[in-house]
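Chemist: sequence first, then the predicted structure:
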Amino acid sequence: MAFSLPVWLAVQGELLENGEADYGTLSCFDDFDDEALFQMFHLTRPCLTFITDSARIRMKAVDVDKSTLSVDAMVMVALNYYAHGVSSTALLQKFGLSQTESPAIIRTVSGVISGMADQFISFPFTRDAKANVAFKIKKICGIPRVLGVLAPAHFKIRASPYEKNSFRSFVNTLSYTSVVSQIICDSDGNILSVEKCCVGSTFEQEIWDSSFKGRELETELHGPYWVIGGKGYSLSKHVLTPVSEPANDMEKRFNEAHAKIYDIMRITLGSMKRRFRCLMQLGFAQENSLNKKSDIIKACSVLHNIAKKFSVPPPPVAGKIEPLYPGKPYSVPAEINLEALNARQNLIEEIFSVVSCSQDSIGNNAEEKA
């Protein structure tokens, strides 16, 4: 869903057109065997080659001191940081770099890879693409006309407690400091949309209301489809939330189906954070300067989709997968949208009034395939 074979062909075509695809030239990655590459970058050699080729095209438009490092070396430094959250001293020494020099390289590469989101992160736009995504989701949970799973993704940061007002703005409802981005994924764990980078105390409904994707959906640009949202979102014509207090069996069945598809986001974010451990702790942040964090989050989302297209497994789970952020509903309940409430109730009565074989198995065979 994130990108297809034509994208690969376009990248290779542009490289050949500009004389860049010299497959006889040794790359920095050739110094390592496949096992070492995966340990260092949590990616495979073909995947790394594709990423580097793609970044090389974009690097042409970036003002980089070409006398310092090759594109391969710059990408290698950044990918190593994404994978482990710190730069390998041995890798930096290989290129004659110090720990103080690597952040500038990581910022440059993060800006370049995040700029590749227009190619590698795509929301279903055509009729066939929407129907395909909705079909897969319905097959899993029984809920029709769903284009994706919507959730706030929180990433831990450090903030100075001496700047009290700024510090409080980063504290989320789980009492740790974070930044939050809005992410939508499909049933296979591909990232369909990532936008915003706000302080951790921000309400997800507030992010949705001001987001590009929120405005597109709520103004009917994508037609009569839903996205699945958690308790922190308000029920609307296009955000389908669970029933807060289910009063009967069919509402309970609906909530079970909703929870099953919503759990895909937990698995997806868990997979991303295992592969890119920098997302477990993004370092220090200031309220008025979140662009650097946003670039890293978006770059990792791009790389996540590319890794999935190359069928690169994430590193194994160490302990439990981090639970999904529970949501931050407004302290004053939002005004009830009667049209949306009726639409959800009609859906529940139409689909969940009778137990089907597929609904009866909900929750029994959840696969962590992201």
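Modeler: Arrived safely.
Chemist: switch to C-alpha atoms for all contacts and neighbour counts from now on
Modeler: Fine.
Chemist: residue 102 contacts residue 86, doesn't it?
Modeler: No: counting by C-alpha atoms under 8 Å, residue 86 is not a contact partner of residue 102; they are 9.8 Å apart.
Chemist: in the stretch 201-350 of the chain, which spans are helices?
Modeler: Applying DSSP state H, counting those that start in this stretch to the stretch 201-350 of the chain gives helices spanning 204-210, 212-218, 249-275, 291-309, 338-351.
Chemist: one more structure, for comparison:
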Amino acid sequence: MALLEDHANGMIRRERVFRDHNDLLAHDDDWLMSRFRFPRAMLLDLCAELGPALERATRRNHAIPVQTQVLTTLGFLATGCFQRELADRSGISQPSLSALMPSVLNGIIHMGSRYIRFPYTVDEQAEIKRQFAAMSDFPNVIGAIDCTHIAISAPSEHEFAYVNRKHVHTINVQVICDAHMNFTNIVARWPGATHDSFILTHSSVGNRLQAGAGRDGWLLGDSGYPLRRWLLTPVLNAQSAEEQRYNEVHGRARSVVECAIGLLKCRWRALDASGGRLLYQPAKVCRIIRACGVLHNLSQRNGIPLPPDLPPPELDPEAQPPPRQVGFQQGARVRADVMQRL
């Protein structure tokens, strides 16, 4: 009885139970690719780069290893599985995974300045123009732009602003890519009801290109964007052979951004609607999106293929109704000149 009373009064300290952290890197590359999207060598490099930010000063003897933190977070991004399932596989608790994930995401995002850069210099633009010309015959292209929607649960604040035109709560994400499907710009902060053209107008890339940073290069966008001297869109209701040829070449060059978005969502299933909605507040979802963008470029630059067990990526056409074309005379003249050169 005395023992039971001491336990009830908290005088006997409950022994803490520590799980063994599984050595996830002990598996072969096929297993690692299927669950974390990278082979062992790249996972080790990523852990080494993120290590200084994740190795916290602690007096405990059971701190979660950096490898477990990184791989469990990558497992969530790659599969979109529930946190409890991923935590059990890694030998940690679900609350521990929830607590460590923001630090891993932030560490990946901080790598973005090296992996996601828009081409403003002459040399950078020249290389991307060459890539697009070789791929599509469209001259002077410095990027293809589009937006995509990432489904989320209804947020507690400003819920109506996140309802897109398909009546789904989303984040509307702007991406620009080169001809090799590397992202050169990602803007992930606007609610789903925001129009694509508004996001571009209020982005740093849009402002700099409007100020002349595009030099003689153009972005290619769909009809949801306004026609500008630095942003070329398709001809609506093309009639002449010249207009139809322009639309054909324009579509071939611009389709690369739809392929890039499809590849992003295929590789990082947490972003794909087939995996359901992301059950987090919008600010955390935006960090998840940005981290996936960095990891996408890391995969592309190192030639990492998709695991063979994944379905092939789908195109991601998300064209919005055309905006009002105000002050587009300069863009119309540029587009007419391009038609004559094709």
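Modeler: Done, it's in. Here the structure is a predicted model, which means the values were calculated and not measured.
Chemist: neighbours of the counterpart of residue 348 of structure 1 in structure 2, how many?
Modeler: Aligned by TM-score structural alignment, residue 348 of structure 1 pairs with residue 339 of structure 2. Neighbourhood size, residue 339 of structure 2 [other C-alpha atoms under 10 Å]: 17.
Chemist: give me the number of residues near residue 216 of structure 1?
Modeler: Counted with other C-alpha under 10 Å, residue 216 of structure 1 comes out at 12.
Chemist: residue 130 of structure 1 now?
Modeler: 19.
Chemist: what angle sits between the longest strand along structure 1 and helix 291-309?
Modeler: Looking across structure 1 with DSSP state E, the single longest strand is strand 146-156. For strand 146-156 of structure 1 against helix 291-309, the angle between stretch directions is 130 degrees (axes from the mean of the first three to the mean of the last three C-alpha atoms, to 10 degrees).
Chemist: helices or strands next to strand 146-156 of structure 1 in the packing?
Modeler: Here strand 146-156 of structure 1 touches helix 127-141, strand 178-185, strand 226-228, helix 249-275, going by 3 or more C-alpha pairs under 8 Å, 6 or more residues apart in numbering; DSSP states H and E.
Chemist: residues in structure 2 aligned with the first one?
Modeler: Think helix 127-141 of structure 1. With TM-score structural alignment as the criterion, helix 127-141 of structure 1 aligns to 122-136.
Chemist: neighbours of the counterpart of residue 319 of structure 2 in structure 1, just the number please.
Modeler: Aligning on TM-score structural alignment places residue 319 of structure 2 opposite residue 326 in structure 1. Neighbourhood size, residue 326 of structure 1 [other C-alpha under 10 Å]: 13.
Chemist: verify the stated contact: residue 326 of structure 1 with residue 231.
Modeler: Yes: between residue 326 of structure 1 and residue 231 a contact is recorded at 7.4 Å, counting by C-alpha under 8 Å.
Chemist: could you check how many residues crowd around residue 259 of structure 2?
Modeler: Neighbours of residue 259 of structure 2 (other C-alpha under 10 Å): 16.
Chemist: what's it in contact with, if anything?
Modeler: Listed by C-alpha atoms under 8 Å, 6 or more residues apart in numbering, the contact partners of residue 259 of structure 2 are 181, 313, 314, 315, 316.
Chemist: contacting residues for the second one?
Modeler: For residue 313 of structure 2, the contacting residues are 259, 262, 263, 265, 266, taking C-alpha under 8 Å, 6+ apart as the criterion.
Chemist: the third one too?
Modeler: Contact partners of residue 314 of structure 2, counting by C-alpha under 8 Å, 6+ apart, are 259, 262, 263, 266.
Chemist: on that earlier part again, in TSV: the contacts of residue 313 of structure 2, plus distance to residue 174 of structure 2.
Modeler: Formatted as TSV, these follow (distance: C-alpha to C-alpha, whole Å):
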residue	distance to residue 174 of structure 2
259	14
262	14
263	15
265	14
266	17
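Chemist: could you identify which of those residues has the most neighbours?
Modeler: residue 265 leads those on contacts (other C-alpha under 10 Å) with 24 neighbours.
Chemist: please say which position in structure 1 that residue maps to.
Modeler: So residue 265 of structure 2 corresponds to residue 273, using TM-score structural alignment.
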